[in-house]
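Pasting the sequence and the predicted model now:
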Amino acid sequence: MMNNLWKKRVAQHQKKMMRYLKYVLNDHFVIVCLFLVGALGYVYSESLKSLPENFHYAKWIAVVVFTGMLFIGKLATLLQSADTVFLLPKEKELKGYLHLAKRY
């Protein structure tokens, strides 16, 4: 029951996102992003060449940056406001639903 509900909610969510992505990812935006990523890659490669050999803090900086990236975003449960009432009898089965949401 809860797996079917999750699959239905994810399908609805993806359909909704695909409907709006065609407006966001237009031709000009994609071209600008392509040049931006290329420029950032070039600047990054040039900055790596200028770092000294004994730069020991690089590992700690990488750990802090990647740990900070873990906290960006939120849990996408795809629960709706009426679920607090109608899913109350299925509270024990909700654990599987939330596990799928955490993986998503």
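Thanks, I have the structure now.

alpha carbons only for contacts and neighbour counts from here, please
Will do.

Now do residue 97: how many residues are near it, please.
21 (other CA atoms under 10 Å).

what about residue 15, helix or strand, and which?
If you go by DSSP states H and E, residue 15 is part of helix 2-24.

Can you name the element that comes right after that helix?
Next along the chain from helix 2-24, counting by DSSP H and E, comes helix 27-49.

What helices and strands are in contact with that following helix?
Applying 3 or more CA pairs under 8 Å, 6 or more residues apart in numbering; DSSP states H and E, we find helix 27-49 packed against no helix or strand.

tell me the angle that helix makes with helix 2-24.
If you take axes from the mean of the first three to the mean of the last three CA atoms, to 10 degrees, helix 27-49 sits at 100 degrees to helix 2-24.

Presented hereafter is structure B, for comparison with structure A:
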Amino acid sequence: MFDAQQLFRKRFSEHFKELSRYLKYIFNGHLVIVMLFILSALVYYYQQWLLDIPEGFPSIWVMAILMGFVASYSPIQTLLKEPDLVFLLPAEHKMRPYFRNALLYSLVIQLYLVFLIFAGLGPVIFCSV
């Protein structure tokens, strides 16, 4: 018997395992230190720019445009593979829970990006008002 929930859990764990392997290689010790220095420099210069922000700066427009671009970028991760086009075709009518979970996973990942951008741009709103 086909179980869509079990298939999603299996695909999600495979995806998470692959992602953790890549992140382990990307965030090795030296790269993390370099990224920390770059992020610290960016935060320092961002803070200095916030202190010198002009009075008539259109912060609402800048934030609206950037949030519009971030919100319109919405890749859906279904975690499907190429052979699924053939092998899951007979079980297509039972895939509703799988796609619901995949859409929920994509929504959570995208909301994280939106909240991160909103938190980064929040001081611009409060400094220009």
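Yep, it's here. Just so we're clear, the structure is a prediction, and the values are computed from it rather than from any experiment.

so the helix holding residue 15 of the first structure aligns onto which residues of the second structure?
Using TM-score structural alignment, the residues of the second structure aligned to helix 2-24 of the first structure are 4-26.

For that stretch, buried residues please.
4, 5, 8, 11, 12 (16 or more other CA atoms under 10 Å).

What does residue 44 of the first structure correspond to in the second structure?
By TM-score structural alignment, residue 44 of the first structure lines up with residue 46.

tally of neighbours for its match?
15.

Return the distance of it relative to residue 52 of the second structure.
To residue 52 of the second structure, residue 46 of the second structure is 10 Å away according to CA to CA, to the nearest Å.

Equivalent analysis for residue 16 of the second structure, please.
43 Å.

again, but for residue 94 of the second structure
58 Å.

neighbour-wise, which of those two wins?
Shown here are residue 94 of the second structure and residue 52; by other CA under 10 Å, residue 94 has more neighbours (15 against 10).

For the closest residue to the more buried one other than its chain neighbours, which residues are in contact?
Distance criterion CA to CA, 6 or more residues apart in numbering; nearest residue to residue 94 of the second structure, sequence neighbours excluded, is residue 4 at 6.7 Å. If you count contacts by CA atoms under 8 Å, 6 or more residues apart in numbering, residue 4 of the second structure has them with 94, 95, 96, 97, 98.

one more time with 10 Å
Applying CA atoms under 10 Å, 6 or more residues apart in numbering, we find residue 4 of the second structure in contact with 10, 91, 92, 94, 95, 96, 97, 98, 99, 101.

Since that was my last question, I'll sign off now.
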